[in-house]
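Student: this is a predicted model, with the sequence first.
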Amino acid sequence: MWDPGFEYVRAARATLPGWHRRMSMIATNSYGRPSRPGLAAGLHPRGSVEGVAFLVAPDKCPEILDVLSKREWAYLAVMAPMRLADGSSVRALTYLASPVNGRFRTTQPVGDFLRRLSHGVGRKGYAADYVRQSAEALSAHGVRQSDLHDLVPVIAGGTRFRR
């Protein structure tokens, strides 16, 4: 949300009904590596989640879809209905936790979860920074309470190993 990795026209707060966000993907590349796996967010059935929707220029769609398909390969791409902050409804490309991908853990022991959040580090940085930056991006769009916000104090007390 803080660095989508593509050019966009506008970003807006959005609500996706029927799904909830959970730090459930075992990350072994961007925010973790095999020796120090981290976590990334996944959208799972039930609930409702607030996030950010990006409007892109139609002529940029092929290029952006190429970027996203390479980056979000572990997720299931779907067009989903969501509600924007202005009250309008749109269908938008959304990436869900894939039920057939072995990287997603709907439940995990607390110790493993905390260790992955606190110590996971990969080519894009620490898993803890991913959580902080995501929470900050949500706050910038008016989302002041989320699962990511709830995790910030948890990781603030943790220690991290150096790269």
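Tutor: On my side now, so go ahead. Worth saying up front: this structure is predicted, and the values here are computed from it rather than measured.
Student: C-alpha only now, for contacts and for neighbours.
Tutor: Noted.
Student: could you pull out the strands for this structure?
Tutor: For the chain, the strands defined by DSSP state E occupy 10-27, 38-55, 75-84, 89-97, 121-122, 125-126.
Student: out of those, deepest packed?
Tutor: Of all the strands of the chain, strand 121-122 carries the top mean neighbour count, a mean of 26, counting by mean count of other C-alpha atoms under 10 Å.
Student: can you list contacts of that strand?
Tutor: Here strand 121-122 makes contact (C-alpha atoms under 8 Å, 6 or more residues apart in numbering) with 28-33, 36-38, 127, 163.
Student: same check, this time on stretch 144-162
Tutor: Contact with stretch 144-162 is made by 21-22, 50, 114, 117-119, 128, 131-132, 134-135, 138-139, as judged by C-alpha under 8 Å, 6+ apart.
Student: ok, structure two:
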Amino acid sequence: MARDMDEFWVFGYRSLMWNPGFVFEERIPARVFGFRRSLCVWSHVHRGTPQQPGLVLGLDRGGSCLGVAFRVSDGQRVEVLNYLRRRELVTNVYLERVLPASLQDRRQVRAVSYIVDRHHPQYAGALAVEDAAEVVYRSHGQSGPNQAYVSNTLAHMKEMGIRDPWLERVSAAVSDCAQAAG
């Protein structure tokens, strides 16, 4: 898929932004259009269980998403693509795509990214803020509480100067759930 790209770019919109796990030559804020960051993937292992799934982020249709683009050298292209596939395609809830991305410096590139497969059983769909918050509040998996996933994601995004108002509202509603239970 990425062989026809003149330069090899990767677009990250969740943990890849601050923890890419691969060598890159350039890192720059970027935006993709037609997709948005969303808590739309059921997590049965890391942030939930099959009996009580949690929610993790996916790139879903609609809107736009501010993230980070990484330019990878031609010599690292195959290695990085293999790494990304091992990291992102574990349960095949994500689909590998090459998306147009607008870099902060106004360059336009094509970047490999991973969008949610709306036909996969782990696709949660577009949840209301309150519904997403209730799931996040009560879920816990092998990697810890779902609440920690959301708050850590927001903290890293804030450090990078990236705001996500919808995710911020979910986080505030999770705090409301904790206060109501408490």
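Tutor: Structure received. Keep in mind it's a predicted model, so treat the numbers as computed, not measured.
Student: before we move on, the earlier item: max pairwise distance over the contacts of stretch 144-162 of structure 1: which two?
Tutor: Based on C-alpha to C-alpha, the longest span within the contacts of stretch 144-162 of structure 1 runs between E50 and H119 and measures 26.6 Å.
Student: pull the longest helix from structure 2.
Tutor: Scanning structure 2 for the helix with the most residues, using DSSP state H, yields helix 165-181.
Student: also structure 1?
Tutor: The helix that spans the most residues within structure 1, counting by DSSP H, is helix 127-140.
Student: which residue in structure 1 lines up with R106 of structure 2?
Tutor: Alignment note (TM-score structural alignment): R106 of structure 2 maps to G87 of structure 1.
Student: returning to what we had before: between the contacts of stretch 144-162 of structure 1, which is closest to D66 of structure 1?
Tutor: So of the contacts of stretch 144-162 of structure 1, ranked by how close each gets to D66 of structure 1 (C-alpha to C-alpha), first place is S134, at 22.8 Å.
Student: show me what that closest one aligns to in structure 2.
Tutor: Matched to structure 2 by TM-score structural alignment, S134 of structure 1 sits across from T153.
Student: burial count for its match?
Tutor: By other C-alpha atoms under 10 Å, 17 other residues sit near T153 of structure 2.
Student: measure it to V80 of structure 2 for me?
Tutor: Per C-alpha to C-alpha, to the nearest Å, T153 of structure 2 is found 23 Å from V80 of structure 2.
Student: one more: G141 of structure 2?
Tutor: In this view, G141 of structure 2 and V80 of structure 2 are 28 Å apart by C-alpha to C-alpha.
Student: same deal with A69 of structure 2?
Tutor: 14 Å.
Student: on that earlier part again, would a markdown table of the contacts of strand 121-122 of structure 1 with distance to A97 of structure 1 be doable?
Tutor: What follows is the contacts of strand 121-122 of structure 1, written out as a markdown table (distance: C-alpha to C-alpha, whole Å):
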| residue | distance to A97 of structure 1 |
| --- | --- |
| T28 | 16 |
| N29 | 17 |
| S30 | 16 |
| Y31 | 17 |
| G32 | 17 |
| R33 | 19 |
| R36 | 21 |
| P37 | 17 |
| G38 | 16 |
| A127 | 17 |
| R163 | 28 |
